[in-house]
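>>> sequence and predicted structure below; questions after.
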Amino acid sequence: MSTLAFLTDFGVRDWYAAAMKGVARSIAPQAALVDISHHVHQGDIAAASFILSQCWLDFPAGTVFVTVVDPGVGSERAAVALKAEGRYFVGPDNGLFGWLGRKVTRCHRITNEDFFRDNVSHTFHGRDIFTPVGAHLASGQASLEQVGPEHGELVTAPWPKPEYEDDRAFGRILYIDHYGNAITNLQQTALEERYALSGTSVSLHPRRIPLLKTFSDAPAGTALAYFGSGGLLEIAVNGGNAAQQLDLRLDQHVELVLN
């Protein structure tokens, strides 16, 4: 059974996400439909890109990701379908997929209207183009070559790179989840290659937060830093909301300090 996984900024109050699923069911009734999230902040391409990067390899090969965070809908931005690590991605070429880099083995611009919904709207390509193409791919009714010609280099929405010194590393907050945990761009593997991390802390200027293993290692209501399930340094409050309690924000600088 094939899988269609949806990631959008449509929310669940309105009918938009449901309309996409209805179209998918009409084309690929045997496909499993999975919601990654529909709560991406409106037009936040970087957040959608990050969310997708954190979960795509958890899905089986053959999965088709229909990703629609598309503030340029109806403009000249390209619509693309691509393959990486045996999985497929369909959506606008606006930075959503640029992080895949060399993992992309094939990429095609979506131009073949045979795979579109009838009467394509100028403002709802998620329903009328991306979902139908994704469903045709998932059901085996279309190949990448059939959806359109090869597409060149993907647009990138680069994430900030960490900086390293002898006794410290500098990073930024990439994402804040619904628990209020702040996820940074500091990778555990890269840090462990450079430093002995025992006794390390994270500085938010002037606050210092200890680097611990897990939430329960900190007293209830206190802040900690830890390496999350995605291998990135995160900041949390045990039993609380770090973003609120520590006044954290996206792109905020954080500093890992060796004690």
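Received it, and whenever you're ready, just let me know what you need. On a predicted model such as this, the values are computed, not experimentally measured, just so you know.

>>> going forward, measure contacts and count neighbours with C-alpha atoms only.
Noted.

>>> which strands and helices sit next to the host helix or strand of residue 134?
Element membership for residue 134 (DSSP states H and E) is helix 131-139. Counting contacts by 3 or more Cα pairs under 8 Å, 6 or more residues apart in numbering; DSSP states H and E, the secondary-structure elements packed against helix 131-139 are strand 3-8, helix 16-27, strand 64-68, strand 87-92.

>>> ok, and here's another one to check against it:
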Amino acid sequence: MNLVAFLTDWGLSSYYVSVCKSVIKRINKNADIIDITHSAGHFNIKKYAALILRAARDFEEGTVFLCVVDPTVGSSRKPIALKTSKYNYYFVGPDNGLFTFLMQEFGVKESVELSDNRFFYKTDYSSTFHGRDIFAPVAAYISKGISIDHFGPKTEKLITFDVQKPIIEDNKVICDYLYSDDFGNIETNLSSNYLEHLDIGKEVTVEINGIKEVVRFVKNYSEVKKGELLLHVDSSGFYEVSANQSNAAHKFNLTDDFEGKVKIYLEL
């Protein structure tokens, strides 16, 4: 259980990520730390919640996930650790909705509030750097085999944000736009399980942000012309609107301000 998967919204231009890794190594010198991402924008909890779910599916059972997207650090929001029912994953971070999607997918076996400062890096911990002083050391101790019930009392209820499941009526689908990646691929919450009957090559009308485009449902980008829009199932099993060697988000005038706030309409 020495594997720690690390995700933040801090970027890599400062020392924050390296310091947290150093704290982990001070506690568990055998810890193997894998970076998920630190540079997918700032403060967008729903976007990172989606990224965590997509990444977690490919990690081994028992992985410890250190996840810090924490715009209200130092406020009344609780620092927590949880263990999932499926795969026995551990997640350490703020109780602010960041773990919404993974809790839906994997379930929660146990969750605790991190209150025992014997496991903190500093007992006089910083009010703005819980990543270093609370979350990183707790993740390190879990990676050494310490049960999460050592860190504080059980939590009765964890914070989640409202998630509307995709709506499918006849030949129309309404789903959420979660985020776009660096390629401009438009990521949705529409799992491939919802539309198992959709035939390859079928034309689909996509409406996002008030813009309508007719695209083809294909298996990969190269099945359409360069610059042409397409619909396909991405490597994480979700429907994605993309453009071959171009930027689909730009074609629909999407920016970071729209992430998690826009619906996608598909007419099949």
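Received, thanks. Quantities reported herein were computed from a predicted structural model and do not represent experimental measurements.

>>> quick check: TM-score for this pair?
The TM-score (TM-score structural alignment, normalised by the length of the first structure) is 0.93; 255 aligned residues with a Cα RMSD of 1.6 Å.

>>> quick revisit: out of the helices and strands packed on helix 131-139 of the first structure, deepest packed?
Across those, averaging neighbours per residue (mean count of other Cα atoms under 10 Å) puts strand 64-68 on top, at a mean of 28.

>>> mean deviation (superposed) between that one and the second structure, please.
For strand 64-68 of the first structure, the mean deviation from the second structure after alignment is 0.6 Å (mean Cα distance after the TM-score superposition for the first structure).

>>> following that strand, which helix or strand shows up next?
Later in the chain than strand 64-68 of the first structure, the nearest helix or strand by DSSP H and E is strand 79-84.

>>> which helices and strands sit right next to that next one?
Packing partners of strand 79-84 of the first structure (3+ Cα pairs under 8 Å, 6+ apart): strand 87-92, strand 104-109, helix 144-147.

>>> now these in TSV, with distance to residue 252 of the first structure?
Formatted as TSV, those follow (distance: least, Cα to Cα, whole Å):
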stretch	distance to residue 252 of the first structure
strand 87-92	28
strand 104-109	31
helix 144-147	40
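
>>> what about those, which gets the closest to residue 223 of the first structure?
Of all those, strand 87-92 sits nearest to residue 223 of the first structure, with 37.3 Å by Cα to Cα.

>>> how about residue 180 of the second structure, what's its match in the first structure?
Under the alignment (TM-score structural alignment), residue 180 of the second structure pairs with residue 176 of the first structure.

>>> which residue is the nearest non-sequential neighbour of that match?
Counting by Cα to Cα, 6 or more residues apart in numbering, residue 176 of the first structure lies nearest to residue 182, which is 4.4 Å off, once chain neighbours are set aside.

>>> the one you found - how many residues pack around it?
Neighbour count for residue 182 of the first structure, taken as other Cα atoms under 10 Å: 25.

>>> check contacts around the residue lying closest to residue 83 of the second structure once chain neighbours are set aside.
With Cα to Cα, 6+ apart as the criterion, residue 83 of the second structure has its nearest non-adjacent residue at 4.5 Å, and that residue is residue 90. Residue 90 of the second structure makes contacts with 62-65, 81-84, as judged by Cα atoms under 8 Å, 6 or more residues apart in numbering.

>>> and of the residues you listed, the nearest to residue 259 of the second structure?
residue 65 (23.4 Å).

>>> so the closest one makes contact with residue 4?
Yes - counting by Cα atoms under 8 Å, residue 65 of the second structure touches residue 4, with 5.7 Å between them.

>>> what touches both of the two?
In contact with both residue 65 of the second structure and residue 4: residue 139, using Cα under 8 Å, 6+ apart.
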